[in-house]
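> can't give you the sequence, but here's the structure:
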């Protein structure tokens, strides 16, 4: 346990468990460093597992100014975690908001990533609904600030892509909802305004994604409707990307299906470390039918 200092003076709470090749876990908007417990318990037998709280998520610092929250800051906070731990490169695993940060990290600092796991990533990416997404983000930020995160959490935890967790694991869902209610109202509102509402659409990153050669695994639940098309976009655009889709699964992949998630990313890490995860064969991009 300890704290990492960012280049703009923010302290991020960080936990390190296990020994071996480093894996950094980047949590979603509704999660925090505790969300990765099922992964840390399984993977720390083989890897050094690092979890941290994003800015705005206690015990990390909660800056007052929304301008100190952005997609670029979220990206660079991953780098700060690596630098503070004297890590040259690591496997980076992110979910949802953390998935966006993971992707942006890979685009900006490919030499610092052994691989990228981009899970449940894509909410708000639809270019035709960007304005609506920004409006909804601001409305939610206002509600959180006025009502408090403890009041918002029960409803937020029952969004269409989260009821799957409640159905499969009521105790796990209750823990998730309780932890969500403990989040800083100010930090959550500022994150919505500074990171979520202002991040670029994935569809605007196609040229950059087409040049990404870091081994990348896209992971989605098939009932996480907002992330399915963006997931396919990333798979089709990133030449080093593979894609895994979990059946009858929603947004909170790593705690809804922990065994499957752990097995999936472990298999991916093993292929990467064995040098067996290459770029897509260009021949697979050609059209045509059988026999042509």
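Yep, that arrived. Note that the coordinates shown come from a computational prediction; the quantities given were computed from them, not determined experimentally.

> for the rest of this, base every contact and every neighbour count on C-alpha atoms.
Will do.

> just to be sure, residue 259 is in a helix?
Yes - Residue 259: assigned to a helix according to DSSP: H, G, I helix; E, B strand; the rest coil.

> let's bring in a second one:
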């Protein structure tokens, strides 16, 4: 099972489950945990091969298994089942937002609402070129070089440095074989994103994007124009990882949204 950590304030409260992106770990949410604990039970998850779930990649079954967004998402669902959590609010960043969308497809009743930070909803020409470069050179150059290139292209500005450094630092802990297995998921991204673009999640969804998220903000704006249960909040002067660059504002925006959709708060006002 995945490594996870829980912060339980009261068993009667709703759960919030945090999903990090590829190459990262649950440590990316360190600026959120305390604020979220005031109103919710919190669960941090390290995806397979990442953070403290790294030992999973040494298990024979996982070593041989081809990774797909469904298998990675089922890992998270297994953690919820074992903790007897029937439903939760999800907060994800970057590729973690695709995992949340996949969970909502596999088990829509599990997702009460979702906050998508730096959401990936389409691969534009630049991102497709990056992926092509990655597949072309992944067996020739050290994978951390590729990851640094991706991080710099996605988060190029000086004020993105903390986010960029954190992603690179976490990625250094990945084994090369694990990086390659995750990188192969990029083959599945475009077909999946085309499907998600045409189908909105059943539950309320808030997209929190930085105004400087030059690769991923434009397609999010275009996509939610046709959606009814989704909304977008753009944080000015912020890049791809808003929860790191503007944590106080991100916390305020996202917690307000989650409280508006929290079962325990709705019951109190009924």
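Cool, the structure landed. Since the model is a prediction, treat every value here as computed from it, not as a measurement.

> quick one: residue 200 of structure 2 from residue 229 of structure 2, how far?
Noted for residue 200 of structure 2: a distance of 8 Å to residue 229 of structure 2, by CA to CA, to the nearest Å.

> neighbour-wise, which of those two wins?
More neighbours surround residue 200 than the other of residue 200 of structure 2 and residue 229, with 18 against 14 (other CA atoms under 10 Å).

> for that one, which non-adjacent residue is closest in space?
Distances taken as CA to CA, 6 or more residues apart in numbering place residue 227 nearest to residue 200 of structure 2, at 6.3 Å, with adjacent residues excluded.

> and that neighbour, how many neighbours?
Using other CA under 10 Å, residue 227 of structure 2 has 15 neighbouring residues.

> was I right to think residue 153 of structure 1 contacts residue 180?
Yes - applying CA atoms under 8 Å, one finds residue 153 of structure 1 in contact with residue 180, separated by 5.8 Å.

> which one of those two has more residues nearby?
A direct count of neighbours by other CA under 10 Å for residue 153 of structure 1 and residue 180 places residue 180 higher, at 23 against 20.

> need the counterpart of the more buried one in structure 2.
Counting by TM-score structural alignment, residue 180 of structure 1 corresponds to residue 171 in structure 2.

> so who does its match touch?
23-24, 144, 147 (CA atoms under 8 Å, 6 or more residues apart in numbering).

> now residue 168 of structure 1
By CA under 8 Å, 6+ apart, the residues touching residue 168 of structure 1 are residue 256.

> and if you look at residue 130 of structure 2?
Residues in contact with residue 130 of structure 2 (CA under 8 Å, 6+ apart) are residue 150.

> same question for the helix or strand harbouring it: list its buried residues.
Using DSSP states H and E, residue 130 of structure 2 falls within helix 125-137. Residues of helix 125-137 of structure 2 classed as buried under the neighbour-count rule (16 or more other CA atoms under 10 Å) are 127, 130-131, 134-135.

> go ahead and list the helix or strand containing residue 44 of structure 2.
strand 41-45.

> ok, residue 206 of structure 1 next?
According to DSSP H and E, residue 206 of structure 1 maps onto helix 206-209.

> which helices and strands does that helix pack with?
helix 225-237 (3 or more CA pairs under 8 Å, 6 or more residues apart in numbering; DSSP states H and E).

> can you pull out the strands in the stretch 151-292 of structure 1?
216-221, 241-246 (DSSP state E, counting those that start in this stretch).

> right, so of the ones you listed, which gets closest to residue 252 of structure 1?
For these, the distance to residue 252 of structure 1 is smallest for strand 216-221, at 8.4 Å, taking CA to CA.

> for that closest one, packing partners?
Packing partners of strand 216-221 of structure 1 (3+ CA pairs under 8 Å, 6+ apart): strand 113-119, helix 225-237, strand 241-246.

> run the last query once more with 6 Å
strand 113-119, strand 241-246 (3 or more CA pairs under 6 Å, 6 or more residues apart in numbering; DSSP states H and E).

> the residue nearest to residue 200 of structure 2 maps to what in structure 1?
Matched to structure 1 by TM-score structural alignment, residue 227 of structure 2 sits across from residue 238.

> repeat that for residue 205 of structure 2.
Using TM-score structural alignment, the equivalent of residue 205 of structure 2 in structure 1 is residue 216.

> count of residues packed around its match?
Look at residue 216 of structure 1: counted by other CA under 10 Å, it has 31 neighbours.

> that one against residue 239, yeah?
No - using CA atoms under 6 Å, residue 216 of structure 1 is not in contact with residue 239, being 8.9 Å away.

> now the equivalent of residue 193 of structure 2 over in structure 1. Nearest residue, chain neighbours left out?
Aligned by TM-score structural alignment, residue 193 of structure 2 pairs with residue 202 of structure 1. Spatially, and ignoring its direct neighbours in sequence, residue 202 of structure 1 is nearest to residue 125 (5.6 Å; CA to CA, 6+ apart).

> structure 2: which residue goes with the one you found?
Mapped onto structure 2 by TM-score structural alignment, residue 125 of structure 1 lines up with residue 123.

> Validate this expectation: its match resides in a helix.
No - read with three-state DSSP, residue 123 of structure 2 is coil and lies in no helix.

> how many other residues sit next to it?
Residues lying near residue 123 of structure 2 (other CA under 10 Å) number 19.

> contacts only, for residue 132 of structure 1.
Taking CA atoms under 6 Å, 6 or more residues apart in numbering, we find residue 132 of structure 1 in contact with no residue.

> let's see that with 10 Å instead.
By CA atoms under 10 Å, 6 or more residues apart in numbering, residue 132 of structure 1 lies in contact with 124, 138, 197.
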